[in-house]
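**Q** Mind looking at a prediction? Sequence and model below.
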Amino acid sequence: MASFVLSIARPHLYHLSPRHKIPSLLCLPPLKPFSFPKFSPVLSHPKLVTHFVYHKTIAKSSSVGSRETDDPIPDESLLGEDSAAFQLSEQKLSSWVYFTVILGSVLLALNFLWINPSTGFGTAFVDSISNISGSPEVTMLVLMAIFATVHSGLASLRDQGEKLIGERAFRVLFAGISLPLAVSTVVYFINHRYDGTQLWQVQAVPGVHELVWFSSFVSFFFLYPSTFNLLEVAAVDKPKMHLWETGIMRITRHPQMVGQVIWCLAHSLWIGKTVAISASVGLIAHHLFGVWNGDRRLSIRYGKSFEVLKKRTSVIPFVAILDGRQKLPEDYYKEFLRLPYVAITVLTLGAYFAHPLMQSSSYNLHW
């Protein structure tokens, strides 16, 4: 519902294209950095490059995961992308100006076409769902089901849609349909979260507020791993399907699901009403489906590369670390000391203090 390099690395060989097989190279023992002869034919091969990244080679998404060969791929030759990497020097002012203009235009259009009761369709949409049974629990679940079906359905059609109309156009289509449905669902939840039957009341219990606040705060660090590049979200940069492996992805391969579960459990504990519980049930079910669907889509897109990444990550947090499949670097904490995580911290705190503003804005809609 609440739906964000510090050291010198060693050079490693990049992913080897299946069209340029060098079987003997895969049989060689690991070589130390810079141990190749000066005029080595291996280094002169056009498909081999070196790439300096924070402590490990991070394979670009456009280069990994070819499914054109059945040859085995050594685990150490493939790594996902370095998540949350952000270089201020690489940013273009014009891109962020463009992003601001797009964001403002989208919000104006959303308000005129959907939110504003006198001009938009949002009120009629929510009213039509509410009239199905008159039960706020049912309305909450139906709103969730509609959003989940559209959101996951369009995500599943991404490959075909991008081939048909292009990456940017499909992103605009995806956002244009999903965003109004998400707003309706969020606003209805805010307005009706205390409706229904009171199943428990623990708000006065010492420590519960602190537990709920901390859990909600932590959940946002899981919720936004795939939206670090806001320019892609707004289609200023060409949108990509990323194969992340660093940062939060070392803890769980599906951080958004984990973050949503944490958020739902915390808010359900705090509120204790049946409408809030129904919202949590719908959200968790949607994200559990997203675990299966996300793995399926990544497997189709990246093939063996994703299978390698899948082996050394886990859905359940920390399992891959505890059983030794995920090897954390000694300075793992540096993967979080990056501007996107700082932005998440600031925005999460801002969202907490902005709760009264969000509530009053939602109440004005009477959804």
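**A** Nice, thanks for sending it over.

**Q** contacts and neighbour counts: CA atoms only from here.
**A** Will do.

**Q** which residue sits closest to residue 271, ignoring its sequence neighbours?
**A** residue 194 (6.8 Å; C-alpha to C-alpha, 6 or more residues apart in numbering).

**Q** before we move on, what about residue 154?
**A** Closest to residue 154 by C-alpha to C-alpha, 6+ apart is residue 174, at 6.5 Å.

**Q** Quick check: the residue nearest the centre of the chain vs residue 302, distance?
**A** Taking C-alpha atoms, centre = their mean, the centroid of the chain lies closest to residue 226, which sits 3.2 Å from it. Here the criterion is C-alpha to C-alpha, to the nearest Å. By it, residue 226 lies 17 Å from residue 302.

**Q** Comparison target below:
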Amino acid sequence: MMLNPGLAPSHLVMLGLLLIFAIAHSGGAALRPWAEKHIGPRLYRIVFALISLPLAVVVITYFFNHRYDGWQLWQLQDVPGIKAVVWVLSAISFLFLYPATFNLLEIAAIQKPQVHLYETGIIRITRHPQMVGQIIWCIAHTLWLGTSFTIVTSIGLVLHHLFGVWHGDRRLRHRYGEAFEIVKQRTSIIPFLAVIDGRQSLHWQEFIRPAYLGVAIFVGLLWWAHPLLIVATSNVSW
């Protein structure tokens, strides 16, 4: 794949796509109480998914097709062991990115979707696992690709998730009040900080859950299908 020199237009397009996704995703989350009151939790979940998932597919496809745009700032792909490091980091990132897999029936709206206030499992490590997972994913892929386009994409993703930290806490505070403040005091945003300073202790039994096996299987399938995904997205002209 040829490199587009300099700050190609795709950099701005990606930032625009990420902004649209962020508005739709965070805006939909902000509207959840109103929407659930008027159309019910299940229909809200379906509408939210019908808006968010296609936008996510567009962003992922565009990233695949333009990942080598711009300046090649470094090239480490031939360094021994770097591929294994990237895959290990990516696998770890998914363990943080998808804690919602604990409630698959709610995601699919089979069970009534609810907002949960957790203080167990991965929440003992960090109160915002999706933000941590996204940062790890961005580090891994930026390390592997080394292009200005990847850096711009990573900055956009991280900024969105940092906003999500503030926005998520704000929504939980509004919903749960004092109960959330207690959880907030006993947890941390920075991974393992609450464990290190004694506010939390890890219980390994809480991590023995089918959801983690599901994420491990997903990572394996993604590793197998990764070349196929690249070929499939390359058939899209944008």
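**A** Sure, I can see it. From a predicted model like this one, the values you see are computed outputs, not experimental measurements.

**Q** Superposed, how do the two chains score by TM?
**A** Here the TM-score for the pair of chains, by TM-score structural alignment, normalised by the length of the second structure, is 0.94; 232 aligned residues with a C-alpha RMSD of 1.3 Å.

**Q** picking that back up, contacting residues around the residue nearest to residue 271 of the first structure?
**A** With contact set as C-alpha atoms under 8 Å, 6 or more residues apart in numbering, residue 194 of the first structure has these partners: 271, 273, 275-276.

**Q** With residue 158 of the first structure instead?
**A** residue 170.

**Q** Equivalent analysis for residue 128 of the second structure, please.
**A** Applying C-alpha under 8 Å, 6+ apart to residue 128 of the second structure gives the contacts 165, 189.

**Q** which position in the first structure aligns with it?
**A** Residue 128 of the second structure maps onto residue 254 of the first structure when the alignment is built from TM-score structural alignment.

**Q** what's the answer for residue 22 of the second structure, then?
**A** Match for residue 22 of the second structure (TM-score structural alignment): residue 148.

**Q** Quick check: which element contains that match?
**A** Here residue 148 of the first structure is covered by helix 136-156, with elements defined by DSSP states H and E.

**Q** Pull the residues that contact that helix.
**A** Under C-alpha under 8 Å, 6+ apart, the answer for helix 136-156 of the first structure is 129-130, 132-133, 174, 177-178, 181-182, 184-185, 188-189, 192, 195-196, 274-275, 278-279, 282-283, 286, 290, 293, 297.

**Q** Kindly name the residues of the first structure that line up with the helix ranked longest in the second structure.
**A** Scanning the second structure for the helix with the most residues, using DSSP state H, yields helix 148-176. Under the alignment (TM-score structural alignment), helix 148-176 of the second structure falls on residues 274-302 in the first structure.

**Q** pretty sure residue 190 of the first structure contacts residue 359?
**A** Yes - with contact defined as C-alpha atoms under 8 Å, residue 190 of the first structure counts as touching residue 359 (6.5 Å).

**Q** who has more neighbours, the two?
**A** Legend: neighbour count by other C-alpha atoms under 10 Å for residue 190 of the first structure and residue 359, higher for residue 190 (18 against 13).

**Q** ok, now how distant is the equivalent of that one over in the second structure from residue 173 of the second structure?
**A** Alignment note (TM-score structural alignment): residue 190 of the first structure maps to residue 64 of the second structure. Going from residue 64 of the second structure to residue 173 of the second structure by C-alpha to C-alpha gives 37 Å.

**Q** How about residue 14 of the second structure?
**A** 32 Å.

**Q** what's the average distance of the match of helix 148-176 of the second structure to the second structure?
**A** With mean C-alpha distance after the TM-score superposition for the first structure, stretch 274-302 of the first structure departs from the second structure by a mean of 0.6 Å once superposed.

**Q** How far away from the center of its chain is that stretch?
**A** A distance of 12 Å separates the C-alpha centroid of stretch 274-302 of the first structure from that of its chain, computed with C-alpha atoms, centre = their mean, to the nearest Å.

**Q** Report the buried residues of it.
**A** Neighbour-count burial for stretch 274-302 of the first structure, with 16 or more other C-alpha atoms under 10 Å as criterion, is recorded at 274-288, 290-291, 293-295, 297-299, 301-302.

**Q** Please apply the same query to stretch 218-230 of the first structure.
**A** 219-226, 228-230.

**Q** any chance of these in JSON lines, plus distance to residue 349 of the first structure?
**A** Below are those laid out as JSON lines (distance: C-alpha to C-alpha, whole Å):
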{"residue": "219", "distance to residue 349 of the first structure": "12"}
{"residue": "220", "distance to residue 349 of the first structure": "10"}
{"residue": "221", "distance to residue 349 of the first structure": "12"}
{"residue": "222", "distance to residue 349 of the first structure": "15"}
{"residue": "223", "distance to residue 349 of the first structure": "15"}
{"residue": "224", "distance to residue 349 of the first structure": "15"}
{"residue": "225", "distance to residue 349 of the first structure": "18"}
{"residue": "226", "distance to residue 349 of the first structure": "20"}
{"residue": "228", "distance to residue 349 of the first structure": "18"}
{"residue": "229", "distance to residue 349 of the first structure": "20"}
{"residue": "230", "distance to residue 349 of the first structure": "19"}
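
**Q** what about the counterpart of residue 198 of the second structure in the first structure, which SS state?
**A** Following TM-score structural alignment, the counterpart assigned to residue 198 of the second structure within the first structure is residue 324. Recorded secondary structure, residue 324 of the first structure: coil (DSSP: H, G, I helix; E, B strand; the rest coil).

**Q** Give the burial count for residue 324 of the first structure, as a bare number.
**A** Other residues near residue 324 of the first structure come to 12 when the count uses other C-alpha under 10 Å.

**Q** thinking again about what came up before, distance of the match of residue 22 of the second structure from residue 154 of the first structure?
**A** In terms of C-alpha to C-alpha, residue 148 of the first structure sits 10 Å off from residue 154 of the first structure.

**Q** again with residue 169 of the first structure
**A** Counting by C-alpha to C-alpha, the gap from residue 169 of the first structure to residue 154 of the first structure is 13 Å.

**Q** Give me the more crowded residue out of these two.
**A** When residue 169 of the first structure is set against residue 154 and neighbours are counted by other C-alpha under 10 Å, the residue ahead is residue 154, at 20 against 16.

**Q** Against residue 307 of the first structure, how distant is the more buried one?
**A** In this structure, residue 154 of the first structure and residue 307 of the first structure are 24 Å apart, going by C-alpha to C-alpha.
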